[in-house]
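Colleague: here's a sequence, model it:
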Amino acid sequence: MAAPDPAPAVVRVDVPVDTRAPGGATNAYLVDGLLVDPAARTAALDEAVGLDEPGAPGRDGDTAVHAITVTHTHPDHVGAVAEYADATGAPVFAHADHVDRFAAAAGVDPDATFHDGDRVGDTPVRAVETPGHAPDHVAFAVDGGDGGNAADAPLDLLCGDLAVAEGSVVVGAPDGDLRDYLHSLERVRDGGYDRIHPGHGPRIDDPETACQRLIDHRLDRERAVLSAVEAGATDVDAVVDAAYEKDLTGVADLARATVAAHLEKLVAEGRIGREWAGRTEIDASGE
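Modeller: Presented below is the predicted three-dimensional model:
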């Protein structure tokens, strides 16, 4: 008989929410007593965390939730933090460096904080800093932290909007930072994880390949942006026109935000002139 999987079950609940991500839903997760990314209050998520109608704890007087947190504070991940904190009585946790941002987005002050590598409350789940998509973005490693568990024990990572199984993640100015994002992808790629669980879409069973695909995609886009500048483009819209060879109907704002983030990276690295620093100020962000 095969040995049981030593990793705890990762329970995913699709939460319909207003999001630009494909599928129109955010994945909320419950693992080892930690509720991650409760984007909205739904009957399915109530059931998963052990709430009876009309939102009271189940028959045993308790819920499956011992702590609540989010991967980042974009609206499509944080919408029901306050509601589930009230309904379950579980403490809310936020990254120590982004408490004000968390409180403003979630509508509730965190009860406690964590840093990179810390366990979240009394759960065995550890925080793994993965900024880039957003400055406060963090992933959560299940059973052993950032590559440091016992040999042969599977490692799962709740990765938020760091990665997706298909397509790509928006990393757009002014909220996103492509240098941070690429570093975060490299960190997870090299972290020895067996599975990663994105904030949108299905589970990823080959994290190394998925992360490398997303790195390659960003570097390909960067080359197109740099070529556009070298060919004489003088503003973000001109770079977008040159760098994208597809119809951008419905996503033009995200393309502009992405190009602006690429330009900011190239300026910071000294690969294009400083005059571009004043040309990338746009009002756009990712989901």
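Colleague: rest of the way, CA atoms for contacts and neighbours
Modeller: Noted.
Colleague: and the helices in the stretch 1-150 of the chain?
Modeller: Assigned by DSSP state H, counting those that start in this stretch, the helices in the stretch 1-150 of the chain fall at 43-49, 75-78, 81-88, 99-106.
Colleague: any chance of those in JSON lines, plus mean neighbour count?
Modeller: Shown next, in JSON lines, are those (neighbours: other CA atoms under 10 Å):
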{"stretch": "helix 43-49", "mean neighbour count": "18"}
{"stretch": "helix 75-78", "mean neighbour count": "24"}
{"stretch": "helix 81-88", "mean neighbour count": "20"}
{"stretch": "helix 99-106", "mean neighbour count": "18"}
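Colleague: the structure of the following sequence is requested for comparison with the preceding one:
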Amino acid sequence: MGIPFRRDDALAPGAAEDTAPGVRRVLCPNPSAFTFRGTNTYLIGHGRSVAVLDPGPEDAAHLAAILAATRGETVTHILVSHTHRDHSPGATALAAATGAPTYAYGPHLTPPGEGGEGGDHAFRPDRRLADGEAVEGEGWRLTAVHTPGHCGNHLCFALEGTGTLFSADHVMSWSTSVVSPPDGDMAAYMRSLERVREREDGLLLPGHGPPIVEPRPFLAALTAHRQEREALVADALKRAGRPVTAAELVPPVYGELDPRLVAAAGRSLLAHLIKLEAEGAAKREGGEAWLPV
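Modeller: This next block holds a predicted model:
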């Protein structure tokens, strides 16, 4: 089952568009092989109480675009879905410019040098949000949904009463998410994915790419894809006939890849191996090699 990815995003960096009732989107100019056309910053609410979700990286032009889009309004909340460097570092300058407090699950969970190199280790939210905790302003209420997997402190946010879920990097419209251990956890990702499927929201607004307007088939295809990938990993491990590293399994599992994505594919493949190990279907041989059980 192919995933019905959407890559038809015409929003210009710096421009603000009405994405859903009460929600605007501003695109950060930080395109890459992992961020698509850039990070989506969402403005929730209008007037005297606006929440900014995922202010993005440190980027003066993007900060100016957020402030321009909310000119004459009051930013009262700055929300962060997770502490990767394309989502949270911009919170510091935005908080300084608006006086609004920051909200997130917590600081980055994995230290640098232990697999946390992609994290924003300077970020500390003013207020921590637990799973199920709500924040609200005039005309809107958001509930935090803890969805670890892509990142240990990842939150989605449900816009109550609308059927809209801000899915951040847990579910993106343009590509699958990288799950890089130890902060990324494939077993946790699959549990979080099932949790989002069970919610049956009618609209997903991702951290990168355009909205997902038909979440049910998209999420079903995404789940099937992950399950099929895991089966390929298990099969390639058996076929190797010797201890192999995650990097050695990338070609038989993924086929030909953009060279920029090979390392990330190896990290996600390692996440699958760790999940298989926990389920008794794989074991480590020495430091980095793996064998089937």
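Colleague: looking at the helices of the stretch 1-150 of the first structure, which is nearest to G144 of the first structure?
Modeller: Evaluated over the helices of the stretch 1-150 of the first structure, closeness to G144 of the first structure peaks at helix 43-49, with 23.2 Å, by CA to CA.
Colleague: quick check: longest strand in the second structure by residues?
Modeller: strand 140-146 (DSSP state E).
Colleague: packing partners for that strand?
Modeller: Contacts defined by 3 or more CA pairs under 8 Å, 6 or more residues apart in numbering; DSSP states H and E place strand 140-146 of the second structure against strand 134-137, strand 155-159.
Colleague: and P206 of the second structure, what pairs with it in the first structure?
Modeller: Taking TM-score structural alignment, P206 of the second structure has P198 as its aligned residue in the first structure.
Colleague: mind listing what that match touches?
Modeller: Counting by CA atoms under 8 Å, 6 or more residues apart in numbering, P198 of the first structure touches N27, L158, C159, G160, D161, L162, A163, V164, A165, I204.
Colleague: same question for P135 of the first structure.
Modeller: So P135 of the first structure contacts D175, G176, D177 (CA under 8 Å, 6+ apart).
Colleague: where along the stretch 151-287 of the first structure do the helices fall?
Modeller: With DSSP H, counting those that start in this stretch as the criterion, the stretch 151-287 of the first structure has helices at 178-189, 207-230, 236-243, 252-268.
Colleague: which stretch among the ones you listed is buried most, on average?
Modeller: helix 252-268 (a mean of 23; mean count of other CA atoms under 10 Å).
Colleague: show me what that one is packed up against.
Modeller: For helix 252-268 of the first structure, the elements it packs on are helix 178-189, helix 207-230, helix 236-243, judged by 3+ CA pairs under 8 Å, 6+ apart.
Colleague: spit out the contact partners of P101 of the second structure.
Modeller: Contacts of P101 of the second structure by CA under 8 Å, 6+ apart are T76, H77, I78, A95, P125, D126, R127.
Colleague: repeat that for 7 Å
Modeller: H77, I78, A95, D126 (CA atoms under 7 Å, 6 or more residues apart in numbering).
Colleague: do V259 of the first structure as well
Modeller: V225, V236, V240.
Colleague: quick check: the last one touching L254?
Modeller: Right, V240 of the first structure. No. V240 of the first structure is beyond contact range of L254, at 10.4 Å (criterion: CA atoms under 7 Å).
Colleague: and V31 of the first structure? What does it align with in the second structure?
Modeller: Using TM-score structural alignment, V31 of the first structure lines up with I44 in the second structure.
Colleague: for G176 of the first structure, give its distance to L263 of the first structure.
Modeller: 12 Å (CA to CA, to the nearest Å).
Colleague: what ranges do the strands span in the stretch 1-150 of the second structure?
Modeller: In the stretch 1-150 of the second structure, the strands defined using DSSP state E, counting those that start in this stretch lie at 16-20, 23-27, 40-44, 50-53, 75-79, 102-104, 127-128, 134-137, 140-146.
Colleague: go through those strands and name the closest to E194 of the second structure.
Modeller: Going by CA to CA, the one of the strands of the stretch 1-150 of the second structure nearest E194 of the second structure is strand 140-146, 12.4 Å.
Colleague: in CSV, list the helices of the stretch 151-287 of the first structure along with distance to A277 of the first structure.
Modeller: Shown next, in CSV, are these (distance: least, CA to CA, whole Å):
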stretch, distance to A277 of the first structure
helix 178-189, 15
helix 207-230, 13
helix 236-243, 11
helix 252-268, 7
